[in-house]
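> no FASTA, just this:
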């Protein structure tokens, strides 16, 4: 819930202060005065500059930001989760990789991200020019430098999102009013990444640590800037789809892994600022109940609030378990489905399984009923965890979006160390095991396994651990792209689900049926998820549920599930989105479409 930055509608919209509104590429040259406030007034003092930076933050959230589309539509399908329902020219088209240039869900987020870039550019230009920046009181100078660092970090986030979805995108670094041609050519993403990584180095010196700032995690601090810098460096060092239709990485990738390693090491040395919450479930219980986490595991989260499509989020309403509107929790859920192979990727004692996945729906009576194996839903943003509850049909639940967590820092460090040194160092192994052991109540459980000590085996362990750790957080698909593993994992997923349907190989013991009953409002199962059971008759007092049996005739896309996942994925094309038709038309031939579209 947005409790640090409140929505400011007068001075917060810093883009409108220039008298230029970028509402679409075709509208770049249309001047639409929206305010009588001049730039000099907007940046005349610390309070007004703060409001302008709030306007930059505003472009992160809402339906076209990290309120639903960018974080809930764009990262799927992958090998963890898929969008629910029949294919369309909307979110399901995105999920199934049938991205038409007229898709209704790709244009508005694209434009909102660029609005964020424009607002950030104005703040980055104007704040250092303020007289108070160098001649104010010590407190004023400190606060203005902080605002400057926040704007640099926010611009990096907006452009990072544009790059990882569209590749070589136009990358403006000056405000629109100073540009003679608003139809900028596409920039080489490597050069853009290099510029942003350098900007973030500057930003880390300008913003305070979390404990110095005295704020929660909705505002960028040194930890957030460092963590984002590490993430951008990992992506700059990873694979991406190039204009030649090939997945490639640059020869200098280790230089960027070193940047990521060093930033993560700095964060790991400041455990008073950010560290792991000892309980995986508690992270999400706190997030969905608006309780501050003193460990600061979520390093930066996008604030939501206002109960509207511009500033709030729809996590919990769109995704999570299906909830009947007449229940005490209100309507919601079901937009994302957990793939059966993801559920079975967890050891039975891994506490992350029942946080990241849900196998129940909630009826009008508040009583839970079980979901079949092809109907499981994600669980980190479930509406029935919200305190206080929002009954009825409220679309906006107020959940913040976690942009990056400390466990990501630990695993990036481990991955980078392994790549740089050619094998996992003791420090890399310790970081990896810290994340893995947190997932198990018994830290000495044999289920944790033995950490590999060779480069390839350790890398594969990192791939698997990030899979288990970040389910439903919009991370997996982009990880697989930077590793050049998306096509491989989609193919593996189809094979695994086919094996599960046939109950063969690693899935021979998946039960054909489960037997269940209610214990009050909760569910109780008679047999194990992990032991074969072909009994077809329910004992007295129990109800039979199709489990592996459900995969024989599931109805997702009216096709077998193993065929429906990422149904139209094409290597050398689907790793990037197309530019929408309106944008292509506006550029009048000057914009190169992404491969395959």
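Arrived safely, thanks for sending. Computed from a predicted model, the values in this text were never measured in an experiment.
> going forward, measure contacts between C-alpha atoms and count neighbours the same way
Noted.
> residues touching residue 300, list them.
217-221, 224, 402-405 (C-alpha atoms under 8 Å, 6 or more residues apart in numbering).
> Mind checking which of those residues land in strands?
Using DSSP state E, the members of the contacts of residue 300 that fall in strands are 402-405.
> wait, which of the contacts of residue 300 is closest to residue 150?
residue 220 (5.9 Å; C-alpha to C-alpha).
> Next up, the contacts around the residue nearest to the closest one when sequence neighbours are not counted.
For residue 220, ignoring the flanking residues on the chain, the nearest one in space by C-alpha to C-alpha, 6 or more residues apart in numbering is residue 150 at 5.9 Å. Applying C-alpha under 8 Å, 6+ apart to residue 150 gives the contacts 53, 203, 207, 220-221.
> Same question for residue 350.
Contacts of residue 350 by C-alpha under 8 Å, 6+ apart are 439-440.
> Now do it against residue 287, distance only.
Computed as C-alpha to C-alpha, to the nearest Å, the residue 350 to residue 287 distance reads 21 Å.
> Please apply the same query to residue 205.
With C-alpha to C-alpha as the criterion, residue 205 and residue 287 are 29 Å apart.
> Comparing those two, which residue is more hemmed in?
residue 287 (23 against 15; other C-alpha atoms under 10 Å).
> Remind me what the longest strand seen in the chain packs against, helices and strands.
In the chain, with assignment by DSSP E, the single longest strand is strand 513-519. Under the contact criterion of 3 or more C-alpha pairs under 8 Å, 6 or more residues apart in numbering; DSSP states H and E, strand 513-519 touches strand 368-370, strand 522-525, strand 543-546.
> For residue 340, grab the count of nearby residues.
With other C-alpha under 10 Å as criterion, residue 340 counts 25.
> got the contact list for it?
Residue 340 neighbours (C-alpha under 8 Å, 6+ apart): 373-374, 376, 497.
> Against that first model, consider the following:
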């Protein structure tokens, strides 16, 4: 949670006595709500309606939201990073999730699935009631503006919940009214295209109701603004127009009218790009994470368009970002080693970066923190994701042996908008226009600290430019829970997994283009930095230099490690998750599809 965002933070930290206690029941039961506060009371004024809306936001956070499962469990394995590695037999939990060895009884499925639907229910209650409030039509100008914003936020949040359900489970039951108004709660799966169309229309409406980030005191990036609604609409449109695993064919397919959705994405991104007063790139890639997100501060440039607020030090409303991922650490004055460091970098991803690309050493962290604040370099295969690291967390810094560090999850950034624009434009124009090339190069130049002479030649042909986009999105957005889903919507995930294993085998066998890489590295730690004795791209000396420590580097790769990468991924099956078994048991109209 950002300490500077006091207005929204006030509501985030309140018990949800209003939003959380709105209950609903089937009409046939003819029961009174058990809450002391009925809908008429909750939606009688702006303050109470705001509290109800915050109850919707809360379903983004916590262990089953973007505080853990949706951010650090579900997006792996990919050609960038791996989830927690297998050390024993299958566990029907996080290890199997990463290896694509999934059963419907997997322990990590039910909680997120249910929480996303809880968010939809809370959003539905707000969407039903806010525009029907007397103040929505007859209040003061200020009251009307505030309520319109709340309505727009609720529409956007519901769209995000459905988007997360679809990209993980495909076709799912769709409810767009509160449960109390549903004639039948045992709904079958709805076609995802109908859900996509519905939420894209919702987001179009939401954008008309919301302020830009720099308008009406809307600088809080923990709240949805016009830019966030438009950016999320662009993202969802690209998925609606992308490949996905379909019923009943069990094949990866895309819609015939997919270009319609690419046009939506391009238009929305272009609108945001015209408002550089609200959103633009932070000149420093590192500062986006070290000086803003990890420092619990708002990005001053608005590059982080929307981030999920985390607070409270618990599994309901906080996050394990920086604890589960990132390098392990010691709390100052505490001898206990904290952090799991479970998101591990694939060596070929590290070496895909140009050596001058500043994003390499932000996205990848090769060390653990020692008790004296120096760094202990890990073997190559134990390098962790690096954007969210406890030794960067400040304001406040970790002060006790806790897992919840209050680090927000960036749901979408302006860099993503630029790259989505470039991708959509390339597809629509049968090759990149100057505008697409400029957007692509803006992101790439920032990665090379503004040095345009180092970014290489941008391809001008459609296929080559698309491949450049595929790579650039990886360099820019690595470790942000995006890569797996990008590869799926491009129908590239199986090929990228196979390519990664093949490249790792070349590393193992010291075959070109990896034959010159160092088998070991020598380092010393001078707080707060790691100092290498020689190049990461040339063979190292055989003897350990004085004052340095030797660590296995390329030599740490084994055949067993390579086999473990996305080990049981099966194309036209593993792109989606099975419906949690308890949901199947509770609703006889939900089918288990995609070969599960």
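Good, I have the coordinates. Worth saying up front: this structure is predicted, and the values here are computed from it rather than measured.
> helix/strand/coil for the residue positioned nearest the centre of the first structure?
In the first structure, the C-alpha nearest the mean C-alpha coordinate belongs to residue 474, at 3.3 Å (C-alpha atoms, centre = their mean). Of the three states, residue 474 of the first structure takes coil under DSSP: H, G, I helix; E, B strand; the rest coil.
> Residue in the second structure paired with it?
The alignment partner of residue 474 of the first structure in the second structure, by TM-score structural alignment, is residue 481.
> show me where the stretch 401-550 of the first structure has helices.
For the stretch 401-550 of the first structure, the helices defined by DSSP state H, counting those that start in this stretch occupy 406-421, 426-438, 455-469, 476-482, 486-502.
> Could you single out the most deeply buried of those helices?
Burial of the helices of the stretch 401-550 of the first structure is given as mean neighbour count (mean count of other C-alpha atoms under 10 Å); helix 406-421 ranks first at a mean of 24.
> Relative to the second structure, which residues correspond to that helix?
So helix 406-421 of the first structure sits over residues 414-429 in the second structure, by TM-score structural alignment.
> Contacts for the matching stretch, please.
Residues outside stretch 414-429 of the second structure that contact it (C-alpha under 8 Å, 6+ apart): 231, 234-235, 238, 259, 262-263, 265-266, 269-270, 272-273, 279-281, 302-305, 431-433, 435-437, 439-440, 442-443, 462, 465-466, 469, 473, 476-477.
> right, and the helices of the stretch 401-550 of the first structure - which one's nearest residue 190 of the first structure?
For the helices of the stretch 401-550 of the first structure, the distance to residue 190 of the first structure is smallest for helix 476-482, at 13.4 Å, taking C-alpha to C-alpha.
> Which neighbouring elements make contact with the closest one?
helix 486-502.
> which strands and helices sit next to the helix it packs on?
Under the contact rule (3+ C-alpha pairs under 8 Å, 6+ apart), helix 486-502 of the first structure is packed against helix 340-343, helix 476-482, helix 561-564.
> so stretch 261-270 of the second structure matches what in the first structure?
Counting by TM-score structural alignment, stretch 261-270 of the second structure corresponds to 256-265 in the first structure.
> Residue 504 of the first structure corresponds to which position in the second structure?
By TM-score structural alignment, residue 504 of the first structure lines up with residue 511.
> What is the neighbour count of its match?
Residue 511 of the second structure has 14 neighbours, counted by other C-alpha under 10 Å.
> repeat for residue 4 of the first structure
Neighbours around residue 4 of the first structure, by other C-alpha under 10 Å: 12.
> correct me, but it touches residue 218?
Yes - the pair formed by residue 4 of the first structure and residue 218 meets the contact definition of C-alpha atoms under 8 Å, at 6.6 Å.
> what about the strands in the stretch 1-150 of the second structure?
Remark: strands assigned in the stretch 1-150 of the second structure by DSSP state E, counting those that start in this stretch are 81-82.
> between the helices and strands packed on strand 513-519 of the first structure, which gets nearest to residue 282 of the first structure?
Of all those, strand 522-525 comes closest under C-alpha to C-alpha, at 19.8 Å.
> Give the aligned range of that closest one in the second structure.
Against the second structure, strand 522-525 of the first structure falls on residues 529-532 (TM-score structural alignment).
> same check, this time on stretch 134-152 of the first structure
Under the criterion TM-score structural alignment, stretch 134-152 of the first structure matches residues 137-155.
> Can you find the partner of residue 203 of the first structure in the second structure?
Match for residue 203 of the first structure (TM-score structural alignment): residue 206.
> gap between residue 423 of the second structure and residue 289 of the second structure?
25 Å.
> I misspoke; the intended subject was residue 123 of the second structure.
Distance from residue 123 of the second structure to residue 289 of the second structure, by C-alpha to C-alpha: 30 Å.
> which of these two has more neighbours?
For residue 123 of the second structure and residue 289, the more surrounded residue by other C-alpha under 10 Å is residue 123, and the numbers stand at 31 against 24.
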